[in-house]
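*Asks:* Let me see the structure of the following:
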Amino acid sequence: MTELARAAASESGDDSGSGQPVLDRLVNLLDLEKIEENIFRGVSPPNSPTRVFGGQVAGQALVAAGRTVPAERHVHSLHAYFIRGGDPAVPIVYEVDRVRDGRSFTTRRVTAVQHGKAIFALSASFQLAEAGVEHAGVMPDVPAPETLPTLAERVAPYAETLGDHRVGPRPLDMRYVNDPPWVTRETGGWEGRNQVWMKADGVLPDDPLLHVCVLTYASDLTLLDSVLAEHGVYWGLDRVLGASLDHALWFHRPFRADNWFLYDSTSPTASGARGLATGRFLAHDGSHIATVVQEGLVRVL
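*Replies:* As a prediction, this is how the structure comes out:
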């Protein structure tokens, strides 16, 4: 599941637009029910699409893992596989395996189950804060997010063509730096990078794990667009089938997901009906806060 509109719909039960109410529904979606030691239950919202959005199940699985880890240990990496399409009509059960509790690192494995079968598997590592060597790349030279059109303004000229694929409630404020893929598909102006400013469209509670989970949710919204843009096709406009296959995230520095961050992504290769996309998240001050890699199923019929 990669279309942004379906992703946005997956955390919301209505079409009330954006802002704090929509963000609050995403926060509630990530607040799992504990049903037994190491077992949690999450739900999908009403009016969901036919499959659970990958960012939702990844965020919920990370919440389940984090709830079994001491608060002073923060997640620094996760690796996940999307095994089966999730059914939004029934709850998802998250089973946590406490793999290891070391002096500095904690490892957890989470399996998401529906109808007696695994639909998603995640491994996550948590670490006590430590001082050490530091370096990072340079922030791209991009306009400030406040100077860029909103997503609604970007979509408006193409609303009839895009249909349901870019409309609906959104918990994130998104501002494209370059022309979006549905524009470059027509103009041929793709320059090999997809750059989007994002932030939670409201204020989040002061829970570091929640901010990480919101960024995990965001990381699955536009990443595979980089693969499609290389070939001038797009979800809903062309005969394209796609799904996330696996997903890896590394978290480098503390951040708040309700402050602006730049999602800078590209696709180095595609073959065998699979496309690889890589991205990095940079805070407004240029600090490198996270890195993501995803392989997705991409079938252009």
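
*Asks:* okay, CA-based contacts and neighbour counts for the rest of this
*Replies:* Will do.

*Asks:* can you pull out the helices in the stretch 151-300 of the chain?
*Replies:* For the stretch 151-300 of the chain, the helices defined by DSSP state H, counting those that start in this stretch cover 151-155, 159-162, 181-187, 208-219, 225-229.

*Asks:* Name the nearest residue to A218, ignoring sequence neighbours.
*Replies:* Leaving out its chain neighbours, the residue that sits closest to A218 by C-alpha to C-alpha, 6 or more residues apart in numbering is G55, at 6.7 Å.

*Asks:* Buried residues of the helix or strand in which the one you found is found, list them for me.
*Replies:* Using DSSP states H and E, G55 maps to helix 54-66. Judged by neighbour count using 16 or more other C-alpha atoms under 10 Å, the buried positions of helix 54-66 are 54-66.

*Asks:* now the angle between helix 208-219 and the host helix or strand of H74, please.
*Replies:* Assigned by DSSP H and E, H74 belongs to strand 73-82. Between strand 73-82 and helix 208-219, the angle comes out at 30 degrees (axes from the mean of the first three to the mean of the last three C-alpha atoms, to 10 degrees).

*Asks:* Now the helix or strand following strand 73-82: buried residues?
*Replies:* Next along the chain after strand 73-82, taking DSSP H and E as the criterion, comes strand 92-101. For strand 92-101, burial by neighbour count (16+ other C-alpha under 10 Å) applies to 92-97.

*Asks:* Quick one: list the elements packing against the strand holding H74.
*Replies:* Applying 3 or more C-alpha pairs under 8 Å, 6 or more residues apart in numbering; DSSP states H and E, we find strand 73-82 packed against helix 54-66, strand 117-128, helix 208-219, strand 240-251.

*Asks:* among these, which is the most enclosed?
*Replies:* Among those, helix 54-66 has the highest mean neighbour count (mean count of other C-alpha atoms under 10 Å), at a mean of 26.

*Asks:* one more to put side by side:
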Amino acid sequence: MSALKGRLLLFTFAILTLFSISWLLSKNLIGSIPVMHAVGLRLWATTAALWLIVAFRERAVWASIPLRSKMPGFFLLSILGFSLYFASSFGALKTLKASDLTMVLATIPGITYLLGFLSRSLGFSWLKFSGVLIVSAAALAFNASGNEGGAVSPAGIALALVAAFSYAVYGLLSKRYLKDLPLLTSLAWVTLISAMTFVPLFVIEPAPLLALNLNDALKVLLLGAACSAPVYVLYQKVLAEGGVLYANAIGLLAPFAVVTGEWLIGAGAALSAVKVIAMAAAVIGITLLFVDASGSTGWHVKRRSPDSRLVRK
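*Replies:* Model (predicted):
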């Protein structure tokens, strides 16, 4: 196994593990804290953790970043990947069931591929196309299985699509705005800017913060510092080495991982035939994307000849 494949596998399993823990903790936390307050507090904990690491790991390069020229890019990424994504997805939950929201968010790899192909930042390959198609269909089938149906809010679907589009663009633009920059310092700035957008919410509705108990505060700290901060760093590493399609597809596997874990410990419901087939299909789809990603060079720029145009993979 090549070093690249080994790193991608390690990063993938780490992201899935942290995603699953984060999902379970979040589910427990929002029972006592309003969702948007929980998201804001979690983001502040993530920001604090990243800046603490920067102080020890990247202090020497901190001052070397030309902030005046990079801040617009950081601001755009903070809105697309965090503020707008969270506001839209959780706003959609007001009128959608969680399964409906998850099905819409399952389109993120497909939207990413379409936007990347149209903007010529992603080339066509049968591995990419087949992998995205299979893993997206598997996620849709998995979350549709057992859904009670009923009327679906157009406004909720629209907000969910905004969230999916926002995150897809974030993944594509990360290549442009974070390339050749110190990773931790860049992410610390991006999350700080996003965290600041939650301050007005805290000022307007301070009651949930004042009622925060020690147990919930520890959950927020664990979610933000121990789960989210490493995931954001690992996501950028996977995006850099394996490409945006593979990085965005990993998130689709989190519900599979959570349900599998609950089933293994006997805490989940019995898996239907549709869910089992969808899980098998997801493995096939992500494997195709992994094979494609492990042969890529991420952000590396190749020259085919001295006179040829630069080509990004």
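
*Asks:* Please state their TM-score.
*Replies:* After superposition, the two chains reach a TM-score (TM-score structural alignment, normalised by the length of structure 1) of 0.27; 140 aligned residues with a C-alpha RMSD of 6.6 Å.

*Asks:* neighbours around E262 of structure 2, how many?
*Replies:* Neighbour count for E262 of structure 2, taken as other C-alpha atoms under 10 Å: 14.

*Asks:* got the helices and strands packed on strand 73-82 of structure 1 as a markdown table, with distance to R73 of structure 1 columns?
*Replies:* Formatted as a markdown table, those follow (distance: least, C-alpha to C-alpha, whole Å):
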| stretch | distance to R73 of structure 1 |
| --- | --- |
| helix 54-66 | 9 |
| strand 117-128 | 5 |
| helix 208-219 | 10 |
| strand 240-251 | 13 |
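
*Asks:* so which of the ones you listed gets nearest V110 of structure 1?
*Replies:* V110 of structure 1 sits nearest to strand 117-128 of all these, at 5.1 Å, using C-alpha to C-alpha.

*Asks:* Tell me how far E295 of structure 1 lies from R25 of structure 1.
*Replies:* Separation of E295 of structure 1 from R25 of structure 1 (C-alpha to C-alpha, to the nearest Å): 28 Å.

*Asks:* Which one of these two is surrounded by more residues?
*Replies:* Taking other C-alpha under 10 Å, E295 of structure 1 and R25 do not tie; E295 has more neighbours (23 against 16).

*Asks:* returning to that earlier point: ok, which of the helices of the stretch 151-300 of structure 1 comes nearest S77 of structure 1?
*Replies:* With C-alpha to C-alpha as the criterion, S77 of structure 1 lies closest to helix 208-219 of the helices of the stretch 151-300 of structure 1, at 10.5 Å.

*Asks:* what helices or strands is that closest one leaning on?
*Replies:* In terms of contacts (3+ C-alpha pairs under 8 Å, 6+ apart), helix 208-219 of structure 1 is packed against helix 54-66, strand 73-82.

*Asks:* Go again with 6 Å.
*Replies:* Judged by 3 or more C-alpha pairs under 6 Å, 6 or more residues apart in numbering; DSSP states H and E, helix 208-219 of structure 1 is in contact with helix 54-66.

*Asks:* counting contacts, what elements does the helix it packs on pack onto?
*Replies:* Looks like helix 54-66 of structure 1 contacts helix 208-219 (3+ C-alpha pairs under 6 Å, 6+ apart).

*Asks:* show me what contacts S219 of structure 1?
*Replies:* Residues near S219 of structure 1 by C-alpha atoms under 6 Å, 6 or more residues apart in numbering: none.

*Asks:* any idea how far it lies from T291 of structure 1?
*Replies:* Going from S219 of structure 1 to T291 of structure 1 by C-alpha to C-alpha gives 9 Å.

*Asks:* One more: L215 of structure 1?
*Replies:* For L215 of structure 1, the distance to T291 of structure 1 equals 11 Å [C-alpha to C-alpha].

*Asks:* Now do the helix holding G55 of structure 1 against strand 92-101, angle only.
*Replies:* Counting by the same axes, to 10 degrees, helix 54-66 of structure 1 lies at 50 degrees to strand 92-101.

*Asks:* the inter-axis angle of helix 54-66 of structure 1 versus strand 117-128?
*Replies:* Here the directions of helix 54-66 of structure 1 and strand 117-128 differ by 60 degrees (the same axes, to 10 degrees).

*Asks:* coming back round to it: let me have the buried residues of helix 54-66 of structure 1 in TSV, extended by distance to Y176 of structure 1.
*Replies:* Shown next, in TSV, are these (distance: C-alpha to C-alpha, whole Å):
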residue	distance to Y176 of structure 1
G54	22
G55	20
Q56	22
V57	25
A58	24
G59	23
Q60	27
A61	29
L62	27
V63	29
A64	32
A65	32
G66	32
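
*Asks:* Nearest to L241 of structure 1 among those?
*Replies:* Out of the buried residues of helix 54-66 of structure 1, the member with the shortest distance to L241 of structure 1 (by C-alpha to C-alpha) is G54, at 14.9 Å.

*Asks:* residues touching that closest one, list them.
*Replies:* Counting by C-alpha under 6 Å, 6+ apart, G54 of structure 1 has no contacts.

*Asks:* and if you look at the one 5 residues further on?
*Replies:* Contact criterion C-alpha under 6 Å, 6+ apart gives 213, 216-217 as the residues in contact with G59 of structure 1.

*Asks:* at 8 Å instead, please
*Replies:* G59 of structure 1 makes contact with 30, 213-214, 216-217, according to C-alpha atoms under 8 Å, 6 or more residues apart in numbering.

*Asks:* Not counting sequence-adjacent ones, nearest residue to it?
*Replies:* Going by C-alpha to C-alpha, 6+ apart, G59 of structure 1 has C213 as its nearest residue, at 4.8 Å.

*Asks:* Against G66 of structure 1, how distant is that neighbour?
*Replies:* Separation of C213 of structure 1 from G66 of structure 1 (C-alpha to C-alpha): 10 Å.

*Asks:* What of I289 of structure 1?
*Replies:* Per C-alpha to C-alpha, I289 of structure 1 is found 19 Å from G66 of structure 1.

*Asks:* same question, L23 of structure 1
*Replies:* In terms of C-alpha to C-alpha, L23 of structure 1 sits 21 Å off from G66 of structure 1.

*Asks:* what does Q127 of structure 1 give?
*Replies:* Distance from Q127 of structure 1 to G66 of structure 1, counting by C-alpha to C-alpha: 11 Å.

*Asks:* Next, show the common contact partners of those two.
*Replies:* Counting by C-alpha under 8 Å, 6+ apart, the contacts common to Q127 of structure 1 and G66 are V75.
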